[in-house]
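A.B. asks: after the sequence you'll find the predicted model.
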Amino acid sequence: MIYTVTFNPAIDYVLHLTAPLAVGEINRTSDEACQFGGKGINVSGVLRELGCESIALGFTAGETGAWLERGLQLSGLKTRFIRLPDGMTRINVKVKGAKETEINGSGPNITPEAMQALWDNLEELGEGDILVLAGSIPSSMPQDVYQQILARLDGRGIRFVVDATRDLLVKVLPYHPFLIKPNNHELGEIFGKELNGDEEITQAARKLQQRGARNVLVSMAGDGALLLDETGAVHRIGTPKGKVVNSVGAGDSMVAGFIAGYLQSGSYSYALRLGTACGSATAFSLGLAERRDIDALLKTIE
């Protein structure tokens, strides 16, 4: 089974403007929508499109949390959220005008009792399961919680997938995660320099592999992606043609596609192709990628 963890889920209130955002003025929308989000939830959503079952774990609170849970269940996702006693699941405002502007909520405090309930859920995982940890950690939690999770579950035959930044990512490397997915800028931040070109990106990815990562997938937005797989082989792929209208969830969609592609084929090359198709399908859509768009783009990717 695939499990995803979203520590700080959100309802994204997406606003499309008729003109560039004018600060201090009244702005009119041309369209608006509410989307249920959070990086792990996004991964689960695209996995569902690809026919892969998963269970979304995490925390919710208040009426917004109840709404999020109902919405995800109606969409066909299996969830096992822990209800917090106080606060509310955050609402993020995504303004799409001439430029994208985001205002993200902070979310509720996660109590020690709620964290213990998550530990109890994670105790179910064992040989052959996949655990996806994605996104930032709320300030109410220890900032090494990813490391704690991998340390606690180490040795059980679980394949860990981690999409995080800086220390959050680096500290899990000794536990040999199956896949890590920094983008090229995040990879550069780890080593304190800007990475230019495939050779420098490959060298940096190889250093993370030497420190424990099995597979390193580096996304590069419109420049495609580079995969250093556990055999040491380097796979390079571009992006299909299309108009980018949405940046939210594209990286999560790539992670979902990679997982599904590898499970279906056992091929890292195909996993990269399907991951790229999923990430691009989301980038070219107003919401998360749908199967028909993924399949159409996959046919165009070599």
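C.D. replies: Structure's in. What do you need?
A.B. asks: could you use CA atoms for every contact and neighbour count after this?
C.D. replies: OK.
A.B. asks: got a list of what the residue nearest to Gln143 when sequence neighbours are not counted touches?
C.D. replies: On the basis of Cα to Cα, 6 or more residues apart in numbering, the spatially nearest residue to Gln143 that is not a chain neighbour turns out to be Ile137, at 6.3 Å. Going by Cα atoms under 8 Å, 6 or more residues apart in numbering, Ile137 touches Phe7, Asn8, Gln143, Val145.
A.B. asks: ok, of the residues you listed, which come out buried?
C.D. replies: Phe7, Asn8 (16 or more other Cα atoms under 10 Å).
A.B. asks: give me the subset of the contacts of Ile137 that lies in helices.
C.D. replies: Val145 (DSSP state H).
A.B. asks: who's in contact with whichever strand or helix holds Trp67?
C.D. replies: In this assignment (DSSP states H and E), Trp67 forms part of helix 62-74. Applying Cα under 8 Å, 6+ apart, the contact partners of helix 62-74 are 10-11, 36, 60, 78-79, 81, 84-91.
A.B. asks: go on, stretch 12-25?
C.D. replies: Residues contacting stretch 12-25 (Cα under 8 Å, 6+ apart): 27-37, 91-99.
A.B. asks: A further structure is provided below for comparison with the first:
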Amino acid sequence: MNFTITFNPALDYFVKTNDFEEGELNRIESETFLIGGKGLNVSLLLSEFEIPSCALGFIGGFTGNYLKDLLEKQSIQHDFIEVEGQTRINVKLKSKKETELNASGPKIQRVQYENFFDQLKQKLKKDDTVFLSGNLAQGMDSKDYEKIAELCQKNEVNFILDSNRELVTSCLSYRPFLIKPNQQELADIFNTVIITDKDVIKYAKRLQQQGAQNVLVSLGADGAILLTSDRKIYRSKSAPGQLVNSVGAGDSMLAGFMAEYQSSKSFKDALKLGTAAGAATAFSLGIAERKLIDSLMDKIKIHEL
């Protein structure tokens, strides 16, 4: 079973204006609510390939209920811990420039995290896959991520981690199956500047030396570089297209990668589908539909370095 964890999920409120002017009355041309949160993006993409997942985390208030309704309409299983306060709403303003206003979300009490952790312990079985995506909710710290990483290691569960520098590095000793920093996040981890593919490979290898089994570095429109546990390095080139929305592209790459790897156990094929999924979401308002992903597959080029 696939479990996606989003500690601070959201409703993403997309608003489009022709020419936004600060301090003035602006008329909205179009608006829509979409499911937000990195782990939930993974669940959405997996569902496009009819791969089941169960979304876990914390949820609250009328916004949380609406978020659950949206998941159920897409037949995505969920088992959230209810908390006080409202699940956050993030505003994504589309005008001449792309502007985001992300809310903080509710504060998580210690007893609520312990309830979540007990729930996870009861659910996990050997060879399950856990996607831990995004950052901490208020009231949590890096030890909460480490407990999940340790639990996955003890239960022989595939642990997939996509988060910030502190949370990624704190979990490396538990040998996550896959981590997915983007180019800037990789640079931040080592407090350096990364420009070339050679730079990416150099620092991704260091993450493997620190415990990561496989490292997938997303490079935006330029594709991705994958370093595998069997010491192979693959480079993907993405498909051309018009950027519509960058939110969720990295999550889609991660989900597409694992969707293929779980069935074929081919790192090369997984990188190809992951790159296509990431590009397709970048070309879409929300998480990409399978039809668009499939149409990009022949345009994705993979080679071994």
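C.D. replies: Noted; the coordinates are in hand. Nothing here was measured: the structure is a model prediction, and the numbers come from that model.
A.B. asks: and the contacts of helix 62-74 of the first structure, which is closest to Val172 of the first structure?
C.D. replies: Closest to Val172 of the first structure out of the contacts of helix 62-74 of the first structure is Phe81 (23.9 Å), distances taken as Cα to Cα.
A.B. asks: most neighbours out of the contacts of helix 62-74 of the first structure, which is it?
C.D. replies: When neighbours are counted by other Cα atoms under 10 Å, Thr60 leads the contacts of helix 62-74 of the first structure with 30 neighbours.
A.B. asks: my read is that it contacts Ile91, right?
C.D. replies: No - judged on Cα atoms under 8 Å, Thr60 of the first structure makes no contact with Ile91 at a distance of 11.9 Å.
A.B. asks: mind checking how far the residue nearest the centre of the second structure is from Leu161 of the second structure?
C.D. replies: The centroid of the second structure falls nearest to Asp251 when counting by Cα atoms, centre = their mean (3.2 Å). According to Cα to Cα, to the nearest Å, Asp251 of the second structure stands 11 Å off from Leu161 of the second structure.
A.B. asks: equivalent analysis for Met140 of the second structure, please.
C.D. replies: 17 Å.
A.B. asks: quick check, His303 of the second structure in a strand?
C.D. replies: Yes - applying DSSP: H, G, I helix; E, B strand; the rest coil, one finds His303 of the second structure inside a strand.
A.B. asks: how close does it sit to Ala137 of the second structure?
C.D. replies: To Ala137 of the second structure, His303 of the second structure is 39 Å away according to Cα to Cα.
A.B. asks: counterpart of Thr101 of the first structure in the second structure?
C.D. replies: When the second structure is aligned by TM-score structural alignment, the residue opposite Thr101 of the first structure is Thr99.
A.B. asks: then Gly261 of the first structure?
C.D. replies: Using TM-score structural alignment, Gly261 of the first structure pairs with Glu260 in the second structure.
A.B. asks: contacting residues for the closest residue to that match other than its chain neighbours?
C.D. replies: Nearest residue to Glu260 of the second structure in three dimensions, chain neighbours excluded: Ala270, at 4.9 Å (Cα to Cα, 6+ apart). Taking Cα under 8 Å, 6+ apart as the criterion, Ala270 of the second structure is in contact with Gly256, Phe257, Met258, Ala259, Glu260, Tyr261.
A.B. asks: could you show me where the helices are in the second structure, in order?
C.D. replies: Along the second structure, counting by DSSP H, helices occupy 38-48, 61-73, 110-123, 142-154, 165-171, 183-189, 197-209, 249-264, 267-282, 290-296.
A.B. asks: point out the most buried one among these.
C.D. replies: helix 267-282 (a mean of 28; mean count of other Cα atoms under 10 Å).
A.B. asks: mean deviation, it versus the first structure?
C.D. replies: Superposing on the first structure places helix 267-282 of the second structure at an average distance of 0.4 Å from its equivalents, by mean Cα distance after the TM-score superposition for the first structure.
A.B. asks: what's around Lys265 of the second structure, how many residues?
C.D. replies: Neighbour tally, Lys265 of the second structure, other Cα under 10 Å: 12.
A.B. asks: got the contacts of Ala270 of the second structure as a markdown table, with distance to Ile179 of the second structure columns?
C.D. replies: Output for these, formatted as a markdown table (distance: Cα to Cα, whole Å):
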| residue | distance to Ile179 of the second structure |
| --- | --- |
| Gly256 | 14 |
| Phe257 | 12 |
| Met258 | 12 |
| Ala259 | 15 |
| Glu260 | 16 |
| Tyr261 | 14 |
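A.B. asks: related to what we said a few turns ago, distance of the residue nearest to the centre of the second structure from Phe190 of the second structure?
C.D. replies: Distance from Asp251 of the second structure to Phe190 of the second structure, by Cα to Cα: 22 Å.
A.B. asks: cool, and Arg27 of the second structure?
C.D. replies: Going from Arg27 of the second structure to Phe190 of the second structure by Cα to Cα gives 44 Å.
A.B. asks: repeat for Gln138 of the second structure
C.D. replies: Note on Gln138 of the second structure: its distance to Phe190 of the second structure, by Cα to Cα, is 26 Å.
A.B. asks: Ile108 of the second structure too?
C.D. replies: Separation of Ile108 of the second structure from Phe190 of the second structure (Cα to Cα): 30 Å.
A.B. asks: the more surrounded of these two?
C.D. replies: Set side by side, Ile108 of the second structure and Phe190 show more neighbours around Ile108, with 19 against 13, by other Cα under 10 Å.
A.B. asks: the more buried one -> the first structure?
C.D. replies: Applying TM-score structural alignment, one finds that Ile108 of the second structure aligns to Ile110 in the first structure.
A.B. asks: which residues touch Asn215 of the first structure?
C.D. replies: By Cα under 8 Å, 6+ apart, the residues touching Asn215 of the first structure are Pro177, Phe178, Leu179, Ile180, Gln209, Leu227, Leu228, Asp229, Glu230.
A.B. asks: same check on Gly157 of the first structure?
C.D. replies: Contacts here follow Cα under 8 Å, 6+ apart; on that basis Gly157 of the first structure touches Gly126, Glu127, Gly128, Asp129.
A.B. asks: can you verify my assumption that the first one contacts Asp154?
C.D. replies: No - here Gly126 of the first structure lies out of contact with Asp154, judged by Cα under 8 Å, at a distance of 9.9 Å.
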